[in-house]
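Asks: For reference, the sequence and a predicted model appear below.
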Amino acid sequence: MKELTPADLTVRNLGERTIVSPLEIQFGEMGYEHAFFSDDSRVLVDHSLSHLKNLNGAEPACFEVAGPRRKIYFHPRKTTGAIVTCGGLCPGLNDVIRAIVNQSFYRYGVRRIFGIRYGFEGLVESYGHQPYNLTPESVSNIHSFGGTRLGSSRGPQDPAKMVDYLSDLGVNILYVIGGDGSQRGALAIEQEAIRRGMELAVVGVPKTIDNDMIYMDKSFGYETACAAAVTAINAAHTEARSARNGVGLVRLMGRHSGFIACSASIASGDVNCVLIPEVPFELDGEHGVLANLYERVMRRGHSVIIVAEGAGEHLMTGPGGADASGNKKLGDIGVFLKGKIEEYFRSRETELTLKYIDPSYMIRSVPASPQDRIYCMRLGQAAVHAAMAGKTGIVVGRWHSTYVHLPISLVTSARKQVDPKGDIWLSVLESTGQPARFY
């Protein structure tokens, strides 16, 4: 974790808050005073004792706590919000949309909320995607379904054109639900609005099924994805142990970070080998993956292997180029590994029954689990509190179990990954019994 400066942690405000929050009246009617938060409410970035001891009296780095402010910036009845979902699908997208709409409407009295269709494309007039009018009635049951009610797309668009469109719609608040690429797009929109002197609050809700955004306990949809991945692993294990010399091979999501592969494997308890991008490995050689797999099958009769999509890139020649989001196109490690395993067993004249399962699109398209649904609602509510207070250029997240405001520039500056020396990877090694390294 890098040393953060005050500039890294600065949350921009559109201006002085002068309007009494509608929540003041609502809470008063309940007969008690709700806990509002000030901008001085903070949570430590690094709460380890060793770090605090080394500060030598200096003020520790802290994040601003999210939540309702007693005074707000935008007048609710004069405010127009817009919600856009970008990038790949993820469990919980509809839950976040619903939470933002309900919180805006019922708690703050905002009556005009646009649903932008098909990602950032919907903010460019030439595409012709007409926005939805979102109301509590129109989102009442969308949390029961996977995907996004608004549609999504990948790839950047011209910030100037997007701000033109938002200006024409009279939008004061833009909620961007998406991953690091989408949040970079949100930051570009905010910077264009600043250049024009336009009062636009841009608030992000970070979405990444890979759980790879830094300074967050977890991303929404991650728990749901892990649970769905366990179902696929269970199927692979059943197939493997039901056949002579059976091997179940499952490819899971994780371009740069192997969190899903690790967590799902630990939860399953039936995995014998996990391969992730953060831990290099070799297939060939006396201590390689293939020799280890062969020995396991000969000894126990079956084996289950999990591989994250970004693992083993050094072994393949990828297709080259980048996708619409600017991500490097990866080779298919699952198909590649399947072929190498079959070839290895043939070279030893050993019968093999291999079942290959790639559940990626099934995992990301399912509805959110109950715990993820709660998390999505809390994130959506925190986003509305922040936006109505005039916060901009931020994402809302959870850090040390507290909801916080994080500058977009900070959360897009690096990627969270599995630490090969950390407790998650140690738990994987203990669960699978695999060697600490394949070489």
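Replies: Looks like it came in fine.
Asks: CA only for contacts and neighbour counts going forward, please
Replies: Noted.
Asks: Go ahead and list the helix or strand containing Val384.
Replies: For Val384, the host element (DSSP states H and E) is helix 370-388.
Asks: Counting by contacts, list what that helix packs against.
Replies: Packed against helix 370-388 by the contact rule (3 or more Cα pairs under 8 Å, 6 or more residues apart in numbering; DSSP states H and E) you find helix 93-102, strand 201-206, helix 222-241, strand 394-399, strand 402-407.
Asks: let's bring in a second one:
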Amino acid sequence: MSKGNLLIVHGGAPTAVINASLYGAVTEAKKHPEVDKVLGAIGGSGGVLREDFCELQSVPEQTLRLLLQTPASAIGTSRDPLNPEDYANMAAICKKRDIRWVLFNGGNGSMDACGKLYKACVAAGADVRVVGIPKTVDNDIAVTDHAPGFGSAARYIAAVTSEISQDVRSLPIHVCVIEAMGRNAGWVTAASALARSGNGDGPDLIYLPERPFDEEEFLEKVGDLHRKKGGVVIVASEGLCNPDGSSIVPPIFQVGRSVYYGDISAHLANLVIQKLGIKARSEKPGICNRSSIAFQSEVDRDEAAAAGAEAARAALAGENGVMVGFRRAPGPEYRAETFLIPVEQVMLHERKMPDEYISAGGRDVTPEFLDWCRPLIGGPLREFVTFKPTV
């Protein structure tokens, strides 16, 4: 059996479990005698083009296992813009460096790159198998039930919302607006609903990007809740838009295709202060929402490792141009199984919250969403106690 090298590439924003997928892929690859070297691209696709690789097959197991509890990407990632020539160059580099298997770990954009590299290798006659590993906190990759990275981000936003709700309830004098990740898809924002204990705590309102924002309605609801409860907790997606599709906050600047906007949470808090005369404050977890190991979901971590391992197995078995996905096994207990999805079905396809997961009023989620989401965050959140009457 002829030997070759296996390359792992990270793309896009890191997560709390992308390194778990790296661990799974490296561990599985080391079991196969046909793999000579397991390489990591330093700094994503740009690292491939620079031929900047690190060797991972000789890393001691004790060190390798630290990947399971290390946030972000141990090999680095990127959002490098790529053109057709870059993919052709990558295919040539794979032939030159005897890379026969490539695992691309990332979200929608990275799966687009995965599919284009697969096609470039075929066009170049390179004997290279290219397989995608899903990764995104936004949970917006098509076809798969969910993606590694989301469960931990969901646990984080639910836990933080729960803690803030206790603070606001104990001193009910202001409105607190929490900004959640997910510019076009509201999965993380929606997960904040898991913070509710049924004891009158928040979130009181949830604003998803799948529904247009109505400023007048927002101020009316906030005012009513403040009169009733004193303290109000709101969770809003970073991507809220007006009915015409424009962001409710103006862009700050643009670099290429990337547009950077002001903080949604600060904007909404300022509206409450200026138009209702109520004390308000904003909270934007930002990077903490995607990188927190303290709130890492064990389910998310284990599934991320399983996705990396399955991608390596699939590539080494000859699969090509596919991505590892998850689907739920039937039965009362949660269990997910992996399957392979043609990468063309996920390249830049964005999966938003379906209508059945959004409440009729559009400012909350349904019980069906909670049932779907709850297993992904791992064990239950901390329980809290209050001696104040429920409002």
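Replies: Perfect, thanks for sending it. Just so we're clear, the structure is a prediction, and the values are computed from it rather than from any experiment.
Asks: Tell me how the two chains score on TM-score.
Replies: Their TM-score after superposition, calculated using TM-score structural alignment, normalised by the length of the second structure, is reported as 0.82; 343 aligned residues with a Cα RMSD of 2.2 Å.
Asks: how about a markdown table for the helices and strands packed on helix 370-388 of the first structure, with mean neighbour count added?
Replies: Rendered in a markdown table, the data for these read as follows (neighbours: other Cα atoms under 10 Å):
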| stretch | mean neighbour count |
| --- | --- |
| helix 93-102 | 28 |
| strand 201-206 | 29 |
| helix 222-241 | 22 |
| strand 394-399 | 26 |
| strand 402-407 | 24 |
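Asks: could I get the ones you listed as TSV with distance to Leu44 of the first structure?
Replies: Supplementary listing: these in TSV, determined by distance: least, Cα to Cα, whole Å:
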stretch	distance to Leu44 of the first structure
helix 93-102	26
strand 201-206	20
helix 222-241	24
strand 394-399	9
strand 402-407	10
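Asks: quick one: the strands in the stretch 301-439 of the first structure?
Replies: According to DSSP state E, counting those that start in this stretch, the stretch 301-439 of the first structure carries its strands in the segments 302-308, 353-357, 391-392, 394-399, 402-407.
Asks: Which of those strands sits closest to Glu125 of the first structure?
Replies: Nearest to Glu125 of the first structure, of all those, is strand 391-392, at 23.9 Å by Cα to Cα.
Asks: Return the mean post-superposition distance for that closest one against the second structure.
Replies: On superposition with the second structure, the average gap between strand 391-392 of the first structure and its aligned counterparts reaches 1.1 Å (mean Cα distance after the TM-score superposition for the first structure).
Asks: In the second structure, what range does that strand match?
Replies: Strand 391-392 of the first structure corresponds to residues 319-320 in the second structure, going by TM-score structural alignment.
Asks: just stretch 224-239 of the first structure next, same as before
Replies: The aligned range for stretch 224-239 of the first structure in the second structure is 152-167, by TM-score structural alignment.
Asks: which outside residues touch stretch 267-284 of the first structure?
Replies: Under the contact criterion Cα atoms under 8 Å, 6 or more residues apart in numbering, stretch 267-284 of the first structure has outside partners 230, 233-234, 237, 254-258, 261-262, 265, 288-291, 303-312, 417-420, 428, 431-434, 437-439.
Asks: That one: which residues count as buried?
Replies: Of the residues in stretch 267-284 of the first structure, those scored as buried under the neighbour-count criterion (16 or more other Cα atoms under 10 Å) are 267-268, 270-279, 281, 283.
Asks: Would you map the helices across the second structure?
Replies: Per DSSP state H, the second structure carries helices over the ranges 18-29, 44-50, 61-64, 84-96, 108-123, 150-170, 187-191, 215-229, 264-271, 287-291, 298-316, 367-373.
Asks: Please tabulate those in a markdown table and include distance to Val346 of the second structure as additional columns.
Replies: What follows is these, written out as a markdown table (distance: least, Cα to Cα, whole Å):
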| stretch | distance to Val346 of the second structure |
| --- | --- |
| helix 18-29 | 19 |
| helix 44-50 | 19 |
| helix 61-64 | 30 |
| helix 84-96 | 18 |
| helix 108-123 | 7 |
| helix 150-170 | 17 |
| helix 187-191 | 17 |
| helix 215-229 | 34 |
| helix 264-271 | 29 |
| helix 287-291 | 22 |
| helix 298-316 | 16 |
| helix 367-373 | 21 |
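Asks: thinking again about what came up before, which one of the helices and strands packed on helix 370-388 of the first structure lies nearest to Lys161 of the first structure?
Replies: The minimum distance between Lys161 of the first structure and these falls on strand 201-206, with 15.8 Å, by Cα to Cα.
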